[in-house]
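1. here's a sequence, model it:
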Amino acid sequence: MATILDPFCDLLLVGDSLAMVLYGETSTNNVSLQTMIEHGKSVVKGCSKSIIIVDMPKGTYEVSAIVALKNAKKILKETGCDGVKLEGGVKISHTIKLLVKNKIPVMGHIGLMPQQVKHPKNYKVKGRSLDEQELIINDLKAVEKAGAFSVVIEAVTEKLANKLTKLSKIKTIGIGASKKCDGQILVTEDLLGFFSKNAKFVKKYADISGFISKAIKKFKSDVIKRKFPSKKNVY
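-> As a prediction, the model looks like this:
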């Protein structure tokens, strides 16, 4: 998959959403550091052009900045990726600062933070109230000041996303934010149409699920009717 995406993308994020789209989990929280590393290795191996960023999964950076540094170094060393992504703003700014000080490129993540969501029903748009807007703006400023090279803005109102992008001195990457963000990102399986239900911010550019179903149905039919394997498929 990474090899197919690489020619068209500036950056590929190995996201902890793989817990949901590949392993059937109901949240991003049940994925280990080693799992992220193994997926990161595969993506790096398949790319020659794109910047590769790997998510630091829940529990690998919140305890302390020192623990975060140890785990971030492990990710970069074992995957060969270009940097890591952490969710949070003001609360983890000291951690971002330490990582950057140790020459580890960091992408921030503000707005809706999936690692903090305990139930699927709690995936809600952020920034509707003035208080929430202020908190998210402060998160942006904290991430920026700490030295992050870019920041993902997830599931906030378009008005707030526009304001954040205007205020930001670093590149903003939107997912459910605004077309005025400097870049956009989507889960690959979502944009390819692997699932019937998606968040409002997802646009399906293909119906891979339907295509796969038709192909498997035809394969099953050919097997039952003894049409496969044909003479072309045997030695």
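2. from here on, just use CA atoms for contacts and neighbour counts.
-> Noted.
3. just checking, Ala148 touches His109?
-> No. Contact criterion Cα atoms under 8 Å: Ala148 and His109 do not qualify, at 9.9 Å.
4. hey, where'd the helices end up in the chain?
-> 2-5, 18-21, 33-46, 65-79, 93-101, 130-146, 158-167, 188-191, 208-224 (DSSP state H).
5. adding distance to Met113 and mean neighbour count, write these out as a markdown table.
-> Formatted as a markdown table, those follow (distance: least, Cα to Cα, whole Å; neighbours: other Cα atoms under 10 Å):
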| stretch | distance to Met113 | mean neighbour count |
| --- | --- | --- |
| helix 2-5 | 25 | 15 |
| helix 18-21 | 15 | 18 |
| helix 33-46 | 18 | 18 |
| helix 65-79 | 18 | 18 |
| helix 93-101 | 15 | 21 |
| helix 130-146 | 11 | 19 |
| helix 158-167 | 15 | 18 |
| helix 188-191 | 18 | 18 |
| helix 208-224 | 28 | 13 |
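6. could you also give me the structure for this second sequence? I'd like to compare it with the first:
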Amino acid sequence: MSEPDGAPGPERSSALPAVRAEPPKRVRVQHLRAAKENGEKLTMLTAYDLPTARIFDAAGIDMLLVGDSYGDNMLGHSGTIPVTVDELIPAVRAVARGAKRAMVVADLPFGSYEASPQQAMASATRMLKAGGAHAVKFEGGRRVADHVRLLTDSGVPVVGHLGFTPQSENILGGKRVQGRGDESAEQVVADAKAIEAAGAVAVVLEMVPAAVAERVSGELSIPTIGIGAGAACDGQVLVWLDMVGMGGWSPRFAKQFAAVGAEMDRATRAYIDEVRAGTFPGREHTYWD
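-> The predicted structure follows:
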């Protein structure tokens, strides 16, 4: 018998693990591909510490990226280039301890993978063994296809990164949109196909025209994760400080979903006022014999 008008049809099961209290099911590489096949959007945020990872994980984020953005967002560097593997590993370890469901992806910072596939493997091994990451991410297309292949063949999931690649900012001439014009767009497509063929499980597309990102997303069988690349990507990622209004300068593509920075400022000023006025701590905050 057919369903009456307006009645709900059979519920389609999600390709992604459900968000539940205990025990959570980990997001794995097969879930990423299944989500793309089902047309389910993937979600990713950066995280650099345990409390933040716990909050995002409990909320149901699919992937947590311990990015080299740790450098300019948390360590005070002017960009990502100064970040080292040694600096990132404690952050990766903290995030991995806080994430029960999300896939934890660790960036390989500048200088830790470019020289050879073997260098990339050594850095990735540290991220998995010492940091507890489930996958690694690094920048580049055809030039790092052999790196992706070695890691994949060795059991390390790899997320690619194309378009604007912050580690190459100096040679790109600054924070500039990539993939504009037919020739540049073709290079992005060719790079994406090369790392897919090498075994990448997903690819981040940063600051590329929406039409180019849509084309790449349509031609790949692995998910695309956009950041400043339009809504046609298979998922989205943001730096969490930009997402909640904690950053300083914020790029055009970073929507602010909350004003956490302003609320922290308000709370800090209230704390200062109460301490100086002698109203904090009150009786309810004090131990008595």
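7. returning to what we had before: closest one to Pro57 of the first structure among the helices of the first structure?
-> helix 33-46 (6.2 Å; Cα to Cα).
8. residue range for that closest one in the second structure?
-> Aligned using TM-score structural alignment, helix 33-46 of the first structure spans residues 85-98 in the second structure.
9. starting at the chain centroid, how far to that stretch?
-> 14 Å (Cα atoms, centre = their mean, to the nearest Å).
10. spit out the contact partners of Glu186 of the second structure.
-> Gly179 (Cα atoms under 8 Å, 6 or more residues apart in numbering).
11. trace it over to the first structure, please.
-> In the first structure, Glu186 of the second structure lands on Glu134 (TM-score structural alignment).
12. look up how far Ala68 of the first structure lies from that match.
-> 27 Å (Cα to Cα, to the nearest Å).
13. and for Gly174 of the first structure, the neighbour number?
-> 25 (other Cα atoms under 10 Å).
14. cool, the one 3 residues further on as well?
-> Counted by other Cα under 10 Å, the residues lying close to Ala177 of the first structure total 25.
15. aligned to it, what sits in the second structure?
-> Checking TM-score structural alignment: Ala177 of the first structure goes with Ala229.
16. cool, Ile224 of the first structure as well?
-> Aligned partner of Ile224 of the first structure by TM-score structural alignment: Arg276.
17. and for Asp10 of the first structure?
-> Checking TM-score structural alignment: Asp10 of the first structure goes with Asp62.
18. surely its match and Ala35 touch.
-> No. At 10.6 Å, Asp62 of the second structure does not count as touching Ala35 under the criterion of Cα under 8 Å.
19. shared neighbours of the two, which are they?
-> Leu42.
20. which of the two has more residues huddled nearby?
-> Per other Cα under 10 Å, whichever of Asp62 of the second structure and Ala35 has more neighbours is Asp62, with 25 against 19.
21. ok, the nearest residue to the more buried one once chain neighbours are set aside to Gly60 of the second structure distance?
-> Leaving aside its sequence neighbours, Asp62 of the second structure sits nearest to Ala102 (Cα to Cα, 6 or more residues apart in numbering; 4.8 Å). For Ala102 of the second structure, the distance to Gly60 of the second structure equals 8 Å [Cα to Cα].
22. between the two, tell me which one has more neighbours.
-> The neighbour comparison of Ala102 of the second structure against Gly60 (other Cα under 10 Å) goes to Ala102, with 30 against 16.
23. contacting residues for Met56 of the first structure?
-> Contacts of Met56 of the first structure by Cα under 8 Å, 6+ apart are Asp16, Leu33, Met36, Ala72, Val84, Lys85, Leu86.
24. need the counterpart of it in the second structure.
-> Aligned partner of Met56 of the first structure by TM-score structural alignment: Leu108.
25. equivalent analysis for Leu76 of the first structure, please.
-> Match for Leu76 of the first structure (TM-score structural alignment): Leu128.
26. how near is its match to Pro166 of the second structure?
-> In terms of Cα to Cα, Leu128 of the second structure sits 23 Å off from Pro166 of the second structure.
27. equivalent analysis for Val177 of the second structure, please.
-> The value you get for Val177 of the second structure to Pro166 of the second structure, if Cα to Cα is used, is 11 Å.
28. now do Pro51 of the second structure
-> 27 Å.
29. which one's more surrounded, these two?
-> Pro166 (22 against 15).
30. with adjacent residues omitted, what lies nearest to that one?
-> Thr80 (6.9 Å).
31. that neighbour contacts Asp72, doesn't it?
-> Yes. Assessed by Cα under 8 Å, Thr80 of the second structure is found in contact with Asp72 at 6.1 Å.
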